[in-house]
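Undergrad: below are the sequence and a predicted model for it; my questions follow.
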Amino acid sequence: MIVFFVSSIGIIFFNMLKKLNLENILFLDIETVPEFSSYDELSDEKKTLWELKSQYQRKDEFTAKEFYDRAGIWAEFGKIVCISVGYFVLKENNRSFRTTTFHGEEKKLLQGFKELLNNYFHQAQHLLCAHNGKEFDFPYIARRMLIHSIELPSKLDLFGKKPWEVPHLDTLELWKFGDYKHYTSLKLMTHVLGVPSPKDDIDGSQVRDVFYEENNVLRIVSYCEKDVVAIAQIFLKLRQEKLLEESEITSV
């Protein structure tokens, strides 16, 4: 059994990283938007709570209403519009990387994601990997599941687990080397590591408009799946392995 050690300050031994079986890792990314299309749709109580929650970030530069377009980054005021996942399939000397996406009504997509984890990624050796996942994707999914009264799958239920028992990998954390102050975006990491950039259409700041104004969730899905591929490519680069070629990547 491979022991994956994560220190209290997030330093990960890369020699252990190389020993992980790629087929045991589920790469993922989520896209989120404000829960409602506009601030005016909030109840009076929710407006007050939003004003209090966003006060530190917006300061005096924006009103709570003006700042509402950014509500998607908080699980209490946003919702998930898609969860894209990707996984490696290794056969003899051949490898492929397959992506798929859960989208639609939030509760249903969360249930679909949970079923995937429970059916195929629930063993001790299985790990989840995202970029900034420990600060954003993993807790966001868990919070939205609880809001919808969905019991957490084992891979998201961290209660009582020691740091080295948490089944999560984070490409941002790997790149930090224990430096808490250092944030590197997925786009910057792909650039400096020579990985093809996924940002060829939209970026995170445009997801809200594409969802509510264009009503084009499939465009968001395509963007999200490209991010999943980029995360997997970064992971390969950190292991000093050959990057995926286009012919090895399929969407199912």
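TA: The structure has been received and is ready for your questions. Here the structure is a predicted model, which means the values were calculated and not measured.

Undergrad: drop to CA atoms for contacts and neighbour counts, all remaining ones
TA: Fine.

Undergrad: show me where the stretch 1-150 of the chain has helices.
TA: Secondary structure of the stretch 1-150 of the chain by DSSP state H, counting those that start in this stretch: the helices cover 14-17, 44-58, 64-67, 106-120, 137-147.

Undergrad: list the helices and strands the helix or strand that comes right after the last one packs on?
TA: Pointing back at helix 137-147 there. Going down the chain from helix 137-147, the next helix or strand is strand 168-170, by DSSP states H and E. Using 3 or more C-alpha pairs under 8 Å, 6 or more residues apart in numbering; DSSP states H and E as the contact test, the elements touching strand 168-170 are strand 127-130.

Undergrad: stretch 127-146: end-to-end distance?
TA: Start-to-end span of stretch 127-146 (C-alpha to C-alpha, to the nearest Å) is 21 Å.

Undergrad: contacting residues around it?
TA: The contact list for stretch 127-146 (C-alpha atoms under 8 Å, 6 or more residues apart in numbering) reads 24-30, 74-76, 79-80, 107, 110, 121, 151-152, 155-157, 167-173, 186, 228, 231.

Undergrad: then this one, side by side with the first:
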Amino acid sequence: MIHKIPLDNILFLDIETVPAEENYRNLDEDWQQLWEQKTQYQRRDEYTPEDFYERAGIWAEFGKIICISCGYFNHKGDVRHFRVTSFIGDEFKILKDFANLMTNHFSQAQHLLCGHNAKEFDLPFIARRMIIHGITLPDKLNLFGKKPWEVPHLDTLELWKFGDYKHFTSLKLLTKVLGIPSPKGDIDGSQVGHVYYVEKDIDRIVTYCEKDVIAVAQVFLRLRREELLVDDEILHV
């Protein structure tokens, strides 16, 4: 099935998120109470709500998006390129720019979105944050009333499961086992908040996010038994 999908019809993506506030103490009393209630089962007795707040970026209600990186194939004859771009700035601008990209270039029936664990994390997170900011959902994110086979989303994690729904494989592990150069650089997901709030190095985060997008595209190519991208084919725009 995936062999029949024209690569140029797929928008590959990855997001980076952080807690909405740098510190738990910056939250007002209502938000602190809501955070305590939301995380009581995850924290158990091991962490206080304040200690656990560094993980707030994984919940759309308590986190925010600081980078969306996208990649898409462009074929001209026998020449193949993979164009990578990123949206940064304040979250409203990031989401508006991403929505415009989808609306203007990836809104037709044949277009699909693809990420690793994107169905569970990236795409719902984007949609929820758009709703919070009052941004109209692009059609590719508005799933209300759609049947499962009508949802225009691909997920390399799901493709690798082959129906084994209890199985989780990280992107780092999947690239390793498939012989793909590791997407990870000098930081990992647990460090993004520190790099953003303390080091204030958004360029480092963009590099990290774009590497993941490239890795997802490489995994997709391996699943199709096609040649991996080489550096000369990857264009950062």
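TA: Great, that's in hand. For clarity, every value in this text was computed on a predicted model and none was experimentally measured.

Undergrad: re the thing from before, from the contacts of stretch 127-146 of the first structure, which would you call buried?
TA: Among the contacts of stretch 127-146 of the first structure, the ones that count as buried by 16 or more other C-alpha atoms under 10 Å are 24-30, 74-76, 79-80, 107, 110, 121, 152, 155-156, 167-173, 186, 228, 231.

Undergrad: in the first structure, which residue range corresponds to the host helix or strand of V192 of the second structure?
TA: V192 of the second structure belongs to helix 192-194 when assigned by DSSP H and E. Using TM-score structural alignment, the residues of the first structure aligned to helix 192-194 of the second structure are 207-209.

Undergrad: what comes up buried for the matching stretch?
TA: For stretch 207-209 of the first structure, the neighbour count (16+ other C-alpha under 10 Å) marks 207-208 as buried.

Undergrad: mean deviation, it versus the second structure?
TA: Here the mean offset of stretch 207-209 of the first structure against the second structure after fitting is 0.3 Å, by mean C-alpha distance after the TM-score superposition for the first structure.

Undergrad: distance between that stretch and the chain's centre?
TA: Chain-centre distance of stretch 207-209 of the first structure: 17 Å, with C-alpha atoms, centre = their mean, to the nearest Å.

Undergrad: now do the contacts for the residue positioned nearest the centre of the first structure.
TA: Taking C-alpha atoms, centre = their mean, the centroid of the first structure lies closest to D29, which sits 3.2 Å from it. Neighbouring residues of D29 of the first structure by C-alpha under 8 Å, 6+ apart: 83-85, 130-131, 137, 224-225, 227-228.

Undergrad: give me the number of residues near F125 of the second structure?
TA: Using other C-alpha atoms under 10 Å, F125 of the second structure has 21 other residues around it.

Undergrad: one more: E150 of the second structure?
TA: Here the number of neighbours of E150 of the second structure (other C-alpha under 10 Å) works out to 10.

Undergrad: need the counterpart of it in the first structure.
TA: Superposed on the first structure with TM-score structural alignment, E150 of the second structure falls opposite E165.

Undergrad: any idea how far P139 of the first structure is from the aligned partner of K166 of the second structure in the first structure?
TA: The alignment partner of K166 of the second structure in the first structure, by TM-score structural alignment, is K181. Computed as C-alpha to C-alpha, the K181 of the first structure to P139 of the first structure distance reads 20 Å.

Undergrad: those two: which has the busier surroundings?
TA: The neighbour comparison of K181 of the first structure against P139 (other C-alpha under 10 Å) goes to P139, with 16 against 7.

Undergrad: could you point out which element follows the lengthiest helix in the second structure?
TA: Secondary structure of the second structure per DSSP state H: the longest helix is helix 202-223. Once the chain leaves helix 202-223 of the second structure, the next helix or strand it forms, by DSSP H and E, is strand 234-236.

Undergrad: can you list the buried residues in that next one?
TA: By 16+ other C-alpha under 10 Å, the buried positions in strand 234-236 of the second structure come out as I234.

Undergrad: got it, and stretch 125-142 of the first structure?
TA: Using 16+ other C-alpha under 10 Å as the test for burial, stretch 125-142 of the first structure gives 125-134, 136-142.

Undergrad: ok so, going back, same for the longest helix of the second structure, what does it pack against?
TA: For helix 202-223 of the second structure, the elements it packs on are strand 10-19, strand 63-76, strand 79-87, helix 156-161, helix 171-177, judged by 3+ C-alpha pairs under 8 Å, 6+ apart.

Undergrad: format the ones you listed as TSV; extra columns: distance to P183 of the second structure.
TA: As requested, these are exported to TSV (distance: least, C-alpha to C-alpha, whole Å):
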stretch	distance to P183 of the second structure
strand 10-19	12
strand 63-76	13
strand 79-87	14
helix 156-161	15
helix 171-177	7
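
Undergrad: just these: most buried one?
TA: With neighbours taken as mean count of other C-alpha atoms under 10 Å, these reach their highest mean count in strand 10-19, at a mean of 24.

Undergrad: and for L236 of the first structure, the neighbour number?
TA: Neighbour tally, L236 of the first structure, other C-alpha under 10 Å: 17.

Undergrad: ditto for L109 of the first structure
TA: For L109 of the first structure, using other C-alpha under 10 Å, the count is 18.

Undergrad: so what does it match up with in the second structure?
TA: Checking TM-score structural alignment: L109 of the first structure goes with I94.

Undergrad: residues contacting its match?
TA: 65-68, 87-88.

Undergrad: again, but for V85 of the first structure
TA: 26-29, 99-101, 225, 228.
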